[in-house]
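Visitor: just coords:
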């Protein structure tokens, strides 16, 4: 297939592109290469003859039109987004521009492309919008996990912009017939995740002997999915997802934030002991962030049946693999911490 992937230099997007290239597809990555982009995360896919990286902004109609001209895609995988909740609280405008306006531009350009395709390719074309479980709001202990029928109730500027983009995608399906589908997923983790996110932030602070910031009591709950499990599901959706469908992707690996932080400390203490003592001593409880949702979790049962997929990594296995990767790859994260990320506000635990 010929594929156009937005956000392919990001954490999840790069895992998707690596997998697609490995499967023999032709991929054009459209990515502006903002602060969290990592071309090196593509590995050999970056300069593979079947891959093109076009630097461009998804809010720019001309840049997006050029990406469609070069890619002539059979499908679009739209992953480009601003995604850090703390940043959305501090600066929501960028989230509206990228997540809402950018999705509008992608949909309009995809619609024109789709309408011009010959019948066989037109029938097979898909627009895959990658979203989050945060659009559904928050759960209390004992509540059933979110599913594809859960009503929308976004609580943060980030979640609100992703909810808006989901609604646009469905509107283009119902109004114009553009064959779209949506995937909503839980917290991702794994290699190449930018150091402002919970697991790499805590791990790298722990290695440096810095405080490990935890919001409030640390009892907020998230369901964690390894990025490679998520990427596998997204690629299977290309073959098996149906237009108009919604697919909830999760791993049934719920943990409180404090449990995650203690688990990180335990693994690092074993893999690289600290002469000063167990790293749990560094845990620091800080003031909670505004509007902090208590619990997210996604019931993946319907998606598992529809696309023939199930997450493979347990949280313990995935965390050990992830932290081992960070220990072995300071050449990547070290300059980020010391250079282009210096002075950026380090968010506390999610």
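Guide: On my side now, so go ahead. Keep in mind that what you see is a predicted model, and the values were worked out from it rather than measured. Numbering: from 1, shown residues only.
Visitor: please count neighbours and contacts with C-alpha atoms only from this point.
Guide: Noted.
Visitor: ok, residue 160 - contacts?
Guide: Contact criterion Cα atoms under 8 Å, 6 or more residues apart in numbering gives 135, 154 as the residues in contact with residue 160.
Visitor: so which bits of the helix or strand hosting it are buried?
Guide: Element membership of residue 160 [criterion: DSSP states H and E] is helix 157-176. Within helix 157-176, the residues that qualify as buried by neighbour count (16 or more other Cα atoms under 10 Å) are 157-166, 168-170, 172-173.
Visitor: the structure to be compared is supplied as follows:
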């Protein structure tokens, strides 16, 4: 049985990947490593927590001794590294946390992997490392686009990308870097645009929209992302970067309106708020390179958003317990009128 280490497997994308892998690869043993910070949640794994091919490991990736101890116990074949602080707004308020987890934590994992006999270290990054595009619909991020991050979050991810590349160039560590567009789908933490909008609309609360709402994002269903990472892990050329995008560009305001209409509510719930500092205009990915490996997204945005809204309707207990307490305090701070 091959051992797969998935870091950040209690989070949104990593959690969906854990479930994807346990379902599709019963002969792999999936080790879910997570610190369980505010966005970490293990209830999503209740159905698999007793499976013989699944184990949870409660570790901080920046804790060198703990990571090294784990690698002494288990021989990992693949490492898929999701674990990261990921919310831009929080990075603006507390950038040092992002540097510790996203940069130092990645280096700790790389050093442990360097000493192990692994087949592949897959580093899951983001299109935000490229900075912003203008609104010209013919321009896209490619794997050759220079890194020009705009926020402390994207800067920390760009830094970790460069570390991964350095461990490949210097030590010959077998790596791939994937850079995805905005994900959405089940178990999406409700501080992000789509789940935030769904939860607010269902509670007949105002939905904050930054600036004029015309910022454009390329939306990728999380299950399509999982299948792409699976392909890169098994078939990606060592040392290469692969962009993963859904070709589903939407203005933020249009996304909010789509959700409002799907739930039969009024656009009066929209509340424009002061724009975020350093807010990138547009992200859009050219996924040609990974498509050459044989990957294609299954979900278009219309199908994917309908499925996501339905999931949140059917799993209200999961997100309702999240949006109370500390989360509500964060929301009030973040969107306070100025």
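Guide: Sure, I can see it. Computed from a predicted structure; not experimentally measured.
Visitor: still on that earlier bit, how about the helix holding residue 160 of the first structure, aligned to which bit of the second structure?
Guide: Against the second structure, the aligned range for helix 157-176 of the first structure is residues 152-171 (TM-score structural alignment).
Visitor: could you do stretch 189-208 of the first structure as well?
Guide: The alignment of stretch 189-208 of the first structure onto the second structure (TM-score structural alignment) spans residues 184-203.
Visitor: residues in contact with that stretch?
Guide: In contact with stretch 184-203 of the second structure (Cα under 8 Å, 6+ apart) are residues 12-13, 16, 39, 44, 87, 206-207, 219-223, 255-256, 259-260, 263, 265, 269, 304-305, 307-309, 311-312, 319-320, 322-323, 331.
Visitor: now stretch 287-298 of the second structure
Guide: By Cα under 8 Å, 6+ apart, the surrounding residues in contact with stretch 287-298 of the second structure are 142, 224, 227-228, 231-232, 235-236, 242-246.
Visitor: rerun that using 6 Å as the cut-off
Guide: Applying Cα atoms under 6 Å, 6 or more residues apart in numbering, the external contacts of stretch 287-298 of the second structure come out as 224, 242, 243, 244, 245.
Visitor: aligned partner of residue 300 of the first structure in the second structure?
Guide: For residue 300 of the first structure, the aligned position in the second structure is occupied by residue 287, per TM-score structural alignment.
Visitor: how many neighbours does its match have?
Guide: Using other Cα atoms under 10 Å, residue 287 of the second structure has 22 other residues around it.
Visitor: please apply the same query to residue 221 of the second structure.
Guide: 26.
Visitor: what sits against it?
Guide: The contact partners of residue 221 of the second structure, by Cα under 6 Å, 6+ apart, come to 183, 184, 185.
Visitor: so which of those belong to helices?
Guide: If you go by DSSP state H, those have nothing in helices.
Visitor: can you put those residues in CSV and add distance to residue 176 of the second structure and neighbour count?
Guide: CSV is the format used below for the contacts of residue 221 of the second structure (distance: Cα to Cα, whole Å; neighbours: other Cα atoms under 10 Å):
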residue, distance to residue 176 of the second structure, neighbour count
183, 19, 22
184, 23, 24
185, 24, 23
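Visitor: any idea which of the residues you listed is closest to residue 105 of the second structure?
Guide: Distance from residue 105 of the second structure was checked for each of these by Cα to Cα. The minimum falls on residue 183, at 22.6 Å.
Visitor: give the contact list for the closest one.
Guide: With contacts defined as Cα under 6 Å, 6+ apart, the neighbours of residue 183 of the second structure are 219, 220, 221, 222.
Visitor: what does residue 68 of the second structure align to in the first structure?
Guide: Using TM-score structural alignment as the criterion, residue 68 of the second structure maps onto residue 65 of the first structure.
Visitor: number of nearby residues for its match?
Guide: Residue crowding around residue 65 of the first structure was assessed by other Cα under 10 Å; the count is 19.
Visitor: average offset between whichever strand or helix holds it and the second structure?
Guide: With secondary structure defined by DSSP H and E, residue 65 of the first structure is part of helix 61-71. In this overlay with the second structure, the average offset of helix 61-71 of the first structure from its partner residues is 2.0 Å by mean Cα distance after the TM-score superposition for the first structure.
Visitor: and that helix, which residues are buried?
Guide: Counting neighbours by 16+ other Cα under 10 Å, one finds that the buried residues in helix 61-71 of the first structure are 61, 63, 64, 65, 67, 68, 71.
Visitor: from the chain's centre, how far out does it sit?
Guide: Using Cα atoms, centre = their mean, to the nearest Å, we find the averaged C-alpha position of helix 61-71 of the first structure to lie 23 Å away from the chain's own average C-alpha position.
Visitor: all helices for the stretch 201-350 of the first structure, in order.
Guide: For the stretch 201-350 of the first structure, helices defined by DSSP state H, counting those that start in this stretch occupy the ranges 227-240, 257-271, 301-307, 315-328, 330-338.
Visitor: turn those into TSV, columns for distance to residue 204 of the first structure.
Guide: Rendered in TSV, the data for the helices of the stretch 201-350 of the first structure read as follows (distance: least, Cα to Cα, whole Å):
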stretch	distance to residue 204 of the first structure
helix 227-240	19
helix 257-271	10
helix 301-307	34
helix 315-328	8
helix 330-338	9
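Visitor: kindly reformat these as TSV containing mean neighbour count and distance to residue 151 of the first structure.
Guide: Written out in TSV, the entries for the helices of the stretch 201-350 of the first structure read as follows (neighbours: other Cα atoms under 10 Å; distance: least, Cα to Cα, whole Å):
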stretch	mean neighbour count	distance to residue 151 of the first structure
helix 227-240	20	23
helix 257-271	19	25
helix 301-307	16	16
helix 315-328	17	28
helix 330-338	14	38
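Visitor: right, so of the ones you listed, which gets closest to residue 122 of the first structure?
Guide: The minimum distance between residue 122 of the first structure and the helices of the stretch 201-350 of the first structure falls on helix 227-240, with 14.6 Å, by Cα to Cα.
Visitor: residue range for the closest one in the second structure?
Guide: Helix 227-240 of the first structure corresponds to residues 222-235 of the second structure when matched by TM-score structural alignment.
Visitor: that stretch vs the first structure, average distance?
Guide: Overlaying the first structure shows stretch 222-235 of the second structure at a mean distance of 0.9 Å from the equivalent residues (mean Cα distance after the TM-score superposition for the first structure).
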